[in-house]
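Please find the sequence and the predicted model below.
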Amino acid sequence: MNAKAHTNLQLDAASFRAIADLAYRESGLTLVEEKATMIQSRLRQRLRALGLSNFQDYCTLIGSDDGHTERRHLISALTTNVSHFFRESHHFETLATVLENRLPHLRAGGTMRIWSAGCSNGQEAVSALITLLEHAPEVANLDLRILGTDIDPKVVAFARAGVYPDRLMGGVSDALRAKYFTNANTADGEAEYATNEMIRRMIRFNELNLLGQWPMARPFDLILCRNVVIYFDAQTQAALWPRFRKVLKSDGLLFLGHSERISDPARFGFDCTGPTTYAPLA
């Protein structure tokens, strides 16, 4: 297929609806027609990679039994992964307080578990751990671990590698860079920074679809699910809240993004205790 044919690829209405329906079923993503041009632009790359000449053939593929792998690529292409270190700083201030309350338990041999749900490229999980280490360096030798999960296998791989170009290091002071990162190879003239061994040891990154099964066995002291459910409709959000409540300790906290809210939190067993901060009701 020539370059001109690629350039003229158009996302027709029927294909948009098929893609939107599949994205909703697979991941809870709600795609609106106003975003059709953006979706077309992102998915053209997938059609080029597969050598397909139209979106109708692409929809046939992703709807087939042989389309499992491509469905993962589809969700990856449609997912917006925007993050930065120490985003929404008030949550990290609260996190330090949570740790202070749990230090006696940790020192006595107890555990603390944190889940960064929708972790993107790992900056949120790393920010959380740095906050904890700065508040109490001893936690490096205590049973504290962070789990980061995301539906997008590409960003999970990025987070596991833990190598950040300089343009993604905003919010990290020079002192924190020196303490928790090492200089990596310079790529295309831009410096890169790799998380150190301690950070990599205390954080685990896995691929996970929030709409699928959750294999975690232990309850969490804290769940950060920030700027994720904004992409879900009210029905999907309502199905998630009780699931979060079930895997949260009775004295744990759930953090949402700045534009996200639990409508009628008591209905789902939560109480709003601060800006986009929710605690389980007793």
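Yep, it's here.

C-alpha only now, for contacts and for neighbours.
Noted.

From Leu144, how far off is His105?
Per CA to CA, to the nearest Å, His105 is found 11 Å from Leu144.

Please enumerate the shared neighbours of those two.
Residues touching both His105 and Leu144 (CA atoms under 8 Å, 6 or more residues apart in numbering) are Thr111.

So between the two, which is more surrounded?
Leu144 (17 against 13; other CA atoms under 10 Å).

The more buried one belongs to a strand?
Yes. Checked against DSSP: H, G, I helix; E, B strand; the rest coil, Leu144 lies within a strand.

Distance check, it against Met112.
Note on Leu144: its distance to Met112, by CA to CA, is 5 Å.

try this one next to it:
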Amino acid sequence: MSSSASQRRADEYSLSEEEYRFVCKLVYDCTGIVLDERKREMVYRRLMRRVRETGLPSFSSYCERLKNDEQELPAFINSITTNLTSFFRENHHFEYLKSQIIPDLIRGKSDRKLRIWSAACSTGEEPYSIGISLLEAMQGRLQEWDAKVLATDLDSECIEKAKAGIYKTERISALQDNRQKRWFMKGKSTTSDSVKIKSEVAALITFKTLNLLHDWPMKGPFDVIFCRNVLIYFDRATQAELIARYHALLSQGGYLMLGHSESLPADYIGFEVVGRTVFRRL
């Protein structure tokens, strides 16, 4: 390829300042996620994959499609949103759920209903970790309770992967052997490198696609809401709005779990801190 042809190719797949501003605004308008200059390289890499998938010749032509074809928006959002997750990530939350919250609810709830919401469930590792924690904490008594876990995410592709409950074996390699054997099934083939979450865990969980900035169809109340490593992507006004909405959906004394780098505003009086990024509704 000649140097002039290489330059034309590079120009076609360059992301101009105007195009980047357009992408950032569209992401914000659709999801509330704030992108800045520090995210440019990440946005470029993720959008490049999508541009190539569509067969379009340039970022410019892809931006034109976004302006004129609403059906492309879900794929666009799926390509941008972050889906970093793992089983029992930030394990102190699951330990607190298992050792403190569930025993307290068992002692204090006469209606024998448990409701937990994983508000950004990605490919399912978080809600399945919640389900495993529930089963381990209840020690065979879960059938006596009406226990349900709602798992939602903006990314429709992630929701489909989560529903399948199938993961590469390496995804559970950090778990204790007894957890691997108790809650996962190996593939039938002797050469299979995949595992599937067991049905008794999967039966606890309902997966739904949900944009947190839109209306929430569920009424609550929830005993626990996991919203971890989500607030960091929003501006302060949107963070405050989401926190207020979570507060309204929690039961009296319900718990909100945030990510390791997240916190509530210092002047927010709706919660008390009871653990590391664990907040209890007053």
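On my side now, so go ahead. If you're wondering where the values come from, they're calculated on a predicted model, not measured in any experiment.

Can you pull the residues that touch both of Leu144 and Met112 of the first structure?
Shared between the contact lists of Leu144 of the first structure and Met112 (criterion: CA under 8 Å, 6+ apart) are residues Leu106.

Run a quick neighbour tally on the closest residue to Ala191 of the first structure other than its chain neighbours.
Counting by CA to CA, 6 or more residues apart in numbering, Ala191 of the first structure lies nearest to Asp166, which is 5.5 Å off, once chain neighbours are set aside. Using other CA under 10 Å, Asp166 of the first structure has 12 neighbouring residues.

Now do the same contact list for the aligned partner of Asp166 of the first structure in the second structure.
By TM-score structural alignment, Asp166 of the first structure lines up with Thr169 in the second structure. Applying CA under 8 Å, 6+ apart to Thr169 of the second structure gives the contacts 193-195.

can you pull out the strands in the first structure?
With DSSP state E, the ranges of strands along the first structure come out as 111-117, 143-150, 163-165, 181-183, 192-195, 203-207, 220-225, 248-256, 270-274, 277-280.

could I get these as CSV with distance to Ser15 of the first structure?
Formatted as CSV, the strands of the first structure follow (distance: least, CA to CA, whole Å):
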stretch, distance to Ser15 of the first structure
strand 111-117, 30
strand 143-150, 26
strand 163-165, 36
strand 181-183, 45
strand 192-195, 40
strand 203-207, 27
strand 220-225, 31
strand 248-256, 33
strand 270-274, 40
strand 277-280, 39
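
Of all residues in the first structure, which one is nearest the centre?
Gly118 (1.8 Å; CA atoms, centre = their mean).

and the counterpart of it in the second structure, how far is that from Arg40 of the second structure?
When the second structure is aligned by TM-score structural alignment, Gly118 of the first structure is paired with Ala120. Counting by CA to CA, the gap from Ala120 of the second structure to Arg40 of the second structure is 23 Å.

With Ser261 of the second structure instead?
Look at Ser261 of the second structure and Arg40 of the second structure: by CA to CA, they are 22 Å apart.

Need the counterpart of Ala151 of the second structure in the first structure.
Match for Ala151 of the second structure (TM-score structural alignment): Gly148.

who's in contact with that match?
115-119, 122, 125, 203-206.

Narrow those to those that are buried.
Buried members of the contacts of Gly148 of the first structure, counted by 16 or more other CA atoms under 10 Å: 115-119, 122, 125, 203-206.

Tell me how many other residues surround the alignment partner in the first structure of Gly220 of the second structure.
Per TM-score structural alignment, the equivalent position to Gly220 of the second structure in the first structure is Arg218. Residues near Arg218 of the first structure, counting by other CA under 10 Å, number 11.

Name the nearest residue to Arg218 of the first structure, sequence neighbours excluded.
Leaving aside its chain neighbours, Arg218 of the first structure sits nearest to Val247 (7.4 Å; criterion: CA to CA, 6+ apart).

can you tell me which residues contact the one you found?
The contact partners of Val247 of the first structure, by CA under 8 Å, 6+ apart, come to 218-220.
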